[in-house]
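Peer 1: Show me the folded form of this:
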Amino acid sequence: MDNFQKRKQTHDSTLVKLLEADSDLAIQAAALANQMEALQEKRRSLQSVIELFDSTKTSVAEDSSIGQSLLDLFSELTADMTEDEIAQLPKDGAEQHDYYIYGTPKRLL
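Peer 2: Here you go, the predicted model:
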């Protein structure tokens, strides 16, 4: 074999190795792109959950009834009621809540 053929063989085998390396890198790049897309999807989902918690926090902070005393709340709820209507409200309050909510028999107090 002459020098030219040896160099051509070396050149060809080097080219084959380089093409294999390029192919391997292309496969790795595709796998990384898939992983990146999956990671971005998870991050978008996480950001959606964070926004839900953040909007809940904001709406709770803006709710004017938070921290309001029960007496003030009762006064607001009964502001447009007549004295007769207020007199008809249950006097036992939460003690008989099962009766008022579920219709179970009243308990003896």
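
Peer 1: CA only for contacts and neighbour counts going forward, please
Peer 2: Noted.

Peer 1: Centroid-nearest residue for this structure?
Peer 2: For the chain, the residue nearest the mean C-alpha position is residue 49 (1.9 Å; CA atoms, centre = their mean).

Peer 1: What separation is there between that one and residue 43?
Peer 2: Distance from residue 49 to residue 43, counting by CA to CA, to the nearest Å: 10 Å.

Peer 1: Please apply the same query to residue 60.
Peer 2: In this view, residue 60 and residue 43 are 26 Å apart by CA to CA.

Peer 1: One more, please, to line up against the first structure:
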Amino acid sequence: MRTLTLPGADGVKISVQECGDPDAAPVVLLHALGDTAGDWETVAEALAPDFRVFAVDLRGHGGSDRPGEYSFELTLDTGHNVHAAAPAQFITTVTSWLLERAL
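Peer 2: Model (predicted):
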């Protein structure tokens, strides 16, 4: 996996782990509160042969900046920047909450 740094709101840097086929459909993996993108490593490696995988460290988590201010709107900004890095008409987003219930 390679690490990307994307701009977030208010100059916050967002760390994103990327792997897989750059021409494949993108999948975005979002961790739960207090976790990191690294929690998705095994899942990302399993998806990589068929997808372009982005595991995001949300604001204040993992390798992303800790701005001291958090809100739903600022978190949405992160999503917009990830989408800009992987332009596609359809992006599958997987959250740890969803995965736990699927297993």
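
Peer 1: Can you pull the TM-score for these?
Peer 2: Their TM-score after superposition, calculated using TM-score structural alignment, normalised by the length of the second structure, is reported as 0.24; 36 aligned residues with a CA RMSD of 3.2 Å.

Peer 1: one step back: what strand or helix carries the residue nearest to the centre of the first structure?
Peer 2: With elements delineated by DSSP states H and E, residue 49 of the first structure resides in helix 3-62, which encompasses its position.

Peer 1: after that helix comes which helix or strand?
Peer 2: Toward the C-terminus from helix 3-62 of the first structure - assigned by DSSP H and E - lies helix 70-77.

Peer 1: which helices and strands sit right next to the helix or strand following that next one?
Peer 2: Proceeding N to C from helix 70-77 of the first structure, the next assigned helix or strand is helix 83-87, under DSSP H and E. Using 3 or more CA pairs under 8 Å, 6 or more residues apart in numbering; DSSP states H and E, no helix or strand is in contact with helix 83-87 of the first structure.

Peer 1: I'd like the next helix or strand past helix 83-87 of the first structure.
Peer 2: Remark: after helix 83-87 of the first structure, the chain's next helix or strand is helix 97-102, criterion DSSP H and E.

Peer 1: sorry, back to before: and the helix holding residue 49 of the first structure, what does it pack against?
Peer 2: For helix 3-62 of the first structure, the packing partners by 3+ CA pairs under 8 Å, 6+ apart come out as none at all, with no helix or strand in contact.

Peer 1: How far off centre is it?
Peer 2: Per CA atoms, centre = their mean, to the nearest Å, the displacement of helix 3-62 of the first structure from the mean C-alpha position of its chain is 26 Å.

Peer 1: can you pull out the strands in the second structure?
Peer 2: Along the second structure, the stretches classed as strands by DSSP state E are 2-7, 13-20, 26-30, 52-56, 92-95.

Peer 1: Let me have those in CSV, extended by mean neighbour count.
Peer 2: As requested, the strands of the second structure are arranged in CSV below (neighbours: other CA atoms under 10 Å):
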stretch, mean neighbour count
strand 2-7, 14
strand 13-20, 23
strand 26-30, 24
strand 52-56, 28
strand 92-95, 13
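
Peer 1: got the ones you listed as TSV, with distance to residue 81 of the second structure columns?
Peer 2: As requested, the strands of the second structure are exported to TSV (distance: least, CA to CA, whole Å):
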stretch	distance to residue 81 of the second structure
strand 2-7	7
strand 13-20	9
strand 26-30	12
strand 52-56	11
strand 92-95	14
